[in-house]
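Peer 1: For reference, the sequence and a predicted model appear below.
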Amino acid sequence: MPKRAFITGITGQDGSYLAELLLEKGYEVHGLVRRSSSFNRGRIDPIYLDASAGERLFLHYGDMTDGVSLVNLVHEIKPDEVYNLAAQSHVRVSFEIPEYTASADGIGTVRLLEALRAAKLDCRFYQASTSEMFGATPPPQDEHTLFYPRSPYAAAKLYAHWMTINYREAYDMYAVSGILFNHESPRRGESFVTRKITMAVAAIQAGHQDVLLLGNIDAVRDWGYAKEYVEGMWRMLQQDEPGDYVLATGVGTTVRDFCEQAFAHVGMDWRDYVIFNEAKYERPTEVDALIGDPAKAHEVLGWKAQTDIGALARLMVDADVAALSGGPFGGPAAGLA
């Protein structure tokens, strides 16, 4: 019998890459999908419709704010591995909807952990934690760095992180947290700054857009390639003992530098097109610098980021240029790579 995995947030960037990876490894994959009047499955549809996936990919309606649906799905699926990737993941938006963010990201994780505990399954659990939990703590940040969350999103994720540890220690569950630093791809949501930049590069080059509005371009982040990071998630659940791991490149890059590299890839000078509008994109509290130390992941998991920031910017620009021109990334699955 193949291993059975349950992925919440399967329609997101990480969820779609993880589904592909697990299917390649022979898993039966089940994914949680929120019901909506409009379809938002552009990332997962090509995988779902791929004949090679056969009868090994299944989508189920449910929600992280609905504990009953999670209990029912856990009992129905009986997973060997659970990857909790679902979240309201936009930091600035979390200031506008803090209660929902807490319910989906924080309490939602407890609902899922409790469903697994009550089902008494021999199951391994992965929690998607975030570098935003470090917030104002200076880099480099590793598994022992003090947390200092600076947004409702980060605070909700920190609650979920500690509850994962609590369930591991209190109930002897195989439960781990992956503290992932920023990881991007052509599948990144369009409201996130890297994708906003690469889409603007494609649109400006094609004559469809004149300028790009950005906020704090001096913020420093540790950016890697999402497709590589889901491999690290999987490796965390293959270890003999559960533990928490930082996944990062160890290299900090400013938004300014990413912007420069993305525009330069198509022969343009970013300074001719970028307009600063910090007031529009300002957060009540800012996080200045996040740079991870992935030494533990290197040593224990044998995982290391392979794609540097320049290569990442180029592959994202190429995908958005192709999507805009109706190339191989056009149509309903625009942005897939």
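Peer 2: Good, I have the coordinates.
Peer 1: drop to CA atoms for contacts and neighbour counts, all remaining ones
Peer 2: Noted.
Peer 1: where along the stretch 201-337 of the chain do the strands fall?
Peer 2: Secondary structure of the stretch 201-337 of the chain, counting by DSSP state E, counting those that start in this stretch: strands at 212-214, 220-221, 224-225, 245-247, 253-254, 274-276.
Peer 1: nearest to residue 192, of the ones you listed?
Peer 2: strand 212-214 (11.0 Å; CA to CA).
Peer 1: What are the buried residues along that closest one?
Peer 2: The neighbour-count check on strand 212-214 (16 or more other CA atoms under 10 Å) flags 212, 214 as buried.
Peer 1: what's the answer for stretch 115-122, then?
Peer 2: Buried, per 16+ other CA under 10 Å, within stretch 115-122: 115, 116, 117, 121.
Peer 1: can you pull the contacts of the last one?
Peer 2: The contact partners of residue 121, by CA atoms under 8 Å, 6 or more residues apart in numbering, come to 78, 79, 80.
Peer 1: and residue 178, which of the three is it?
Peer 2: strand (DSSP: H, G, I helix; E, B strand; the rest coil).
Peer 1: I figured it hits residue 248, correct?
Peer 2: No: counting by CA atoms under 8 Å, residue 178 does not reach residue 248; the two are 10.4 Å apart.
Peer 1: In space, what's closest to residue 46 - neighbours in sequence excluded?
Peer 2: In space, and not counting its chain neighbours, residue 46 is closest to residue 333: 7.0 Å by CA to CA, 6 or more residues apart in numbering.
Peer 1: Does the one you found touch residue 47 like I think?
Peer 2: No: if you go by CA under 8 Å, residue 333 and residue 47 don't touch, sitting 10.2 Å apart.
Peer 1: overlap in contacts of residue 178 and residue 248?
Peer 2: Counting by CA under 8 Å, 6+ apart, residue 178 and residue 248 have no shared contacts at all.
Peer 1: of the two, who's got more company?
Peer 2: The neighbour count for residue 178 versus residue 248, taken as other CA atoms under 10 Å, is higher for residue 248 (30 against 24).
Peer 1: Would you mind measuring from that one to residue 230?
Peer 2: 12 Å (CA to CA, to the nearest Å).
Peer 1: repeat for residue 309
Peer 2: Per CA to CA, residue 309 is found 18 Å from residue 230.
Peer 1: which of these two has more neighbours?
Peer 2: Comparing residue 309 with residue 230 by other CA under 10 Å, the one with more neighbours is residue 230, at 25 against 21.
Peer 1: In addition, the following structure is provided for comparison:
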Amino acid sequence: MGKTALITGVTGQDGSYLAELLLSKGYTVHGIVRRSSTFNTERIDHIYQDPQEQNRSFVLHHADLTDGIALVSLLRDLRPDEIYNLGAQSHVRVSFDAPLYTGDVTGLSALRLLESVRASGIEARVYQASSSEMFGAAPPPQNEHTPFHPRSPYGCAKVFAYWATVNYREAYGMYAVNGILFNHESPRRGETFVTRKITRAIARIKAGLQDRLYLGNLDAVRDWGYAPEYVDAMWRMLQRDEPEDYVVATGEAATVRQFLEVAFEHAGLDWTEHVRYDPKYERPSEVDALIGDASKARDLLDWKAQVKVAELARIMVDADIRQVADQLSGATIRIDR
């Protein structure tokens, strides 16, 4: 009999790729969706619409990470083998504007989920989506032993969730792990995140729909990988005999400016003709450089990033150009790859 998994944040970039991966491995996959006036499932609609995917059991449940009692009831009903906590307010710049909301949803909700697992009495393995933003001002390269120095409310909330996960592992013997994922992107990335903002703008410029792109700090250094590869690392963490925490990264650094150059050049455009600086996109406190050392994941999980930043930029540009073309032609849109 196949395993059962529960994914919070299933409608996001990582949640959608993870659901596809688990379904391909024969899992029954349950996803948590917040109840709201709009049903934002565009990243996973193709799973519903594919009869073969339906036969593998993909079920959504209305629930909220702020409601611990509802979480306990759901866990007792589903009794999942694995839980992937990907739900969060995940935009760093937004966390400065909504710090209390970010602290609740990104930090305290991880604790609510851990406590719900304990209170329900189930024997589930728990994955907590931690972030390279926890390292903040700590000098690169960063690995599992690098001290945390967060530089945003989002980073602070993720540090809280990280240590809550470690505490429940040590206090209750729970199989709970932290995946410290560095930036990972794809054509399903939200359009307000800088990489997707860039590639989406390129597609619109090519189509004559806009002429300018406004950005903040172009000198920030990041380690960008490909999201479908990173969800595979999540799954591998929960297959190990012992629960441990892992950094997941490419180890390759690039500035926002370098990403711009590769992406615009791939589309046959000169980025200097279209990109302008706008201080409103600057963070009150900047993280200068995040570069991950994923040696532990390579050695223990047999995981290594294959797609690096240049190929990633090309994948995203091509996908956005196709999507804009489809929109202009009135075709039905599926978020690519």
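Peer 2: All right, it came through fine. Not measured: the values here are computed from a predicted model.
Peer 1: before we move on, back to that, scan the contacts of residue 121 of the first structure and report the most crowded one.
Peer 2: Result: residue 79 is most packed of those (other CA under 10 Å), 23 neighbours.
Peer 1: which SS class is that one?
Peer 2: coil.
Peer 1: Surely it touches residue 7?
Peer 2: No: checked against CA under 8 Å, the pair residue 79 of the first structure and residue 7 is beyond contact range at 9.7 Å.
Peer 1: which neighbours do these two share?
Peer 2: With contacts defined as CA under 8 Å, 6+ apart, no residue is shared by residue 79 of the first structure and residue 7.
Peer 1: To residue 158 of the first structure, which of the strands of the stretch 201-337 of the first structure lies closest?
Peer 2: Residue 158 of the first structure lies closest, by CA to CA, to one member of the strands of the stretch 201-337 of the first structure: strand 245-247, at 14.1 Å.
Peer 1: Which elements pack onto the closest one?
Peer 2: Secondary-structure packing of strand 245-247 of the first structure (3 or more CA pairs under 8 Å, 6 or more residues apart in numbering; DSSP states H and E): strand 174-180, helix 226-236.
Peer 1: what do you get if the cut-off is 10 Å, keeping everything else the same?
Peer 2: For strand 245-247 of the first structure, the packing partners by 3 or more CA pairs under 10 Å, 6 or more residues apart in numbering; DSSP states H and E come out as strand 124-130, strand 174-180, helix 226-236, helix 295-296.
Peer 1: Turn those into TSV, including distance to residue 111 of the first structure.
Peer 2: As requested, these are exported to TSV (distance: least, CA to CA, whole Å):
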stretch	distance to residue 111 of the first structure
strand 124-130	13
strand 174-180	14
helix 226-236	21
helix 295-296	29
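Peer 1: mean shift between the longest helix seen in the first structure and the second structure?
Peer 2: For the first structure, the longest helix by residue count, based on DSSP state H, is helix 152-171. Helix 152-171 of the first structure, aligned to the second structure and superposed, deviates on average by 0.3 Å (mean CA distance after the TM-score superposition for the first structure).
Peer 1: So what would you say the end-to-end distance of stretch 89-102 of the first structure is?
Peer 2: End to end - CA to CA - stretch 89-102 of the first structure spans 11 Å.
Peer 1: Stretch 299-306 of the second structure now?
Peer 2: End-to-end span of stretch 299-306 of the second structure (CA to CA): 15 Å.
Peer 1: All the helices of the stretch 51-200 of the first structure, in order from the start?
Peer 2: Assigned by DSSP state H, counting those that start in this stretch, the helices in the stretch 51-200 of the first structure fall at 67-77, 91-96, 98-101, 108-119, 152-171, 193-205.
Peer 1: And the shortest one against the second structure, how far off on average?
Peer 2: Spelled out, that is helix 98-101 of the first structure. For helix 98-101 of the first structure, the mean deviation from the second structure after alignment is 0.9 Å (mean CA distance after the TM-score superposition for the first structure).
Peer 1: same question, the last one
Peer 2: Relative to the second structure, and after both are superposed, helix 193-205 of the first structure has an average distance of 0.3 Å to its aligned residues, where the measure is mean CA distance after the TM-score superposition for the first structure.
Peer 1: How far does that helix sit from its chain's centre?
Peer 2: Here the centre of helix 193-205 of the first structure is set off from its chain's centre by 20 Å, with CA atoms, centre = their mean, to the nearest Å.
Peer 1: Show me the two of the buried residues of stretch 115-122 of the first structure that sit farthest apart.
Peer 2: Across those, the longest distance by CA to CA is 9.7 Å; it joins 115 and 121.
Peer 1: what is in contact with those two at once?
Peer 2: Listed as contacting both residue 115 of the first structure and residue 121 by CA atoms under 10 Å, 6 or more residues apart in numbering are 74, 75.
Peer 1: circling back to that earlier point, and which of the buried residues of stretch 115-122 of the first structure is nearest to residue 167 of the first structure?
Peer 2: Taking CA to CA as the measure, residue 167 of the first structure sits nearest to residue 117 out of those, at 8.5 Å.
Peer 1: Name all residues that make contact with that closest one.
Peer 2: With contact taken as CA under 10 Å, 6+ apart, residue 117 of the first structure is in contact with 111, 123, 167, 171, 172, 173.
Peer 1: Mind doing that once more with 6 Å?
Peer 2: With contact set as CA atoms under 6 Å, 6 or more residues apart in numbering, residue 117 of the first structure has no partners.
Peer 1: Over to residue 92 of the second structure?
Peer 2: By CA under 6 Å, 6+ apart, the contact list for residue 92 of the second structure reads residue 154.
Peer 1: count of residues packed around the residue nearest to residue 42 of the first structure when sequence neighbours are not counted?
Peer 2: Setting aside the residues directly before and after it, residue 42 of the first structure is nearest to residue 333 in space (CA to CA, 6+ apart), at 4.6 Å. Residue 333 of the first structure has 17 neighbours, counted by other CA under 10 Å.
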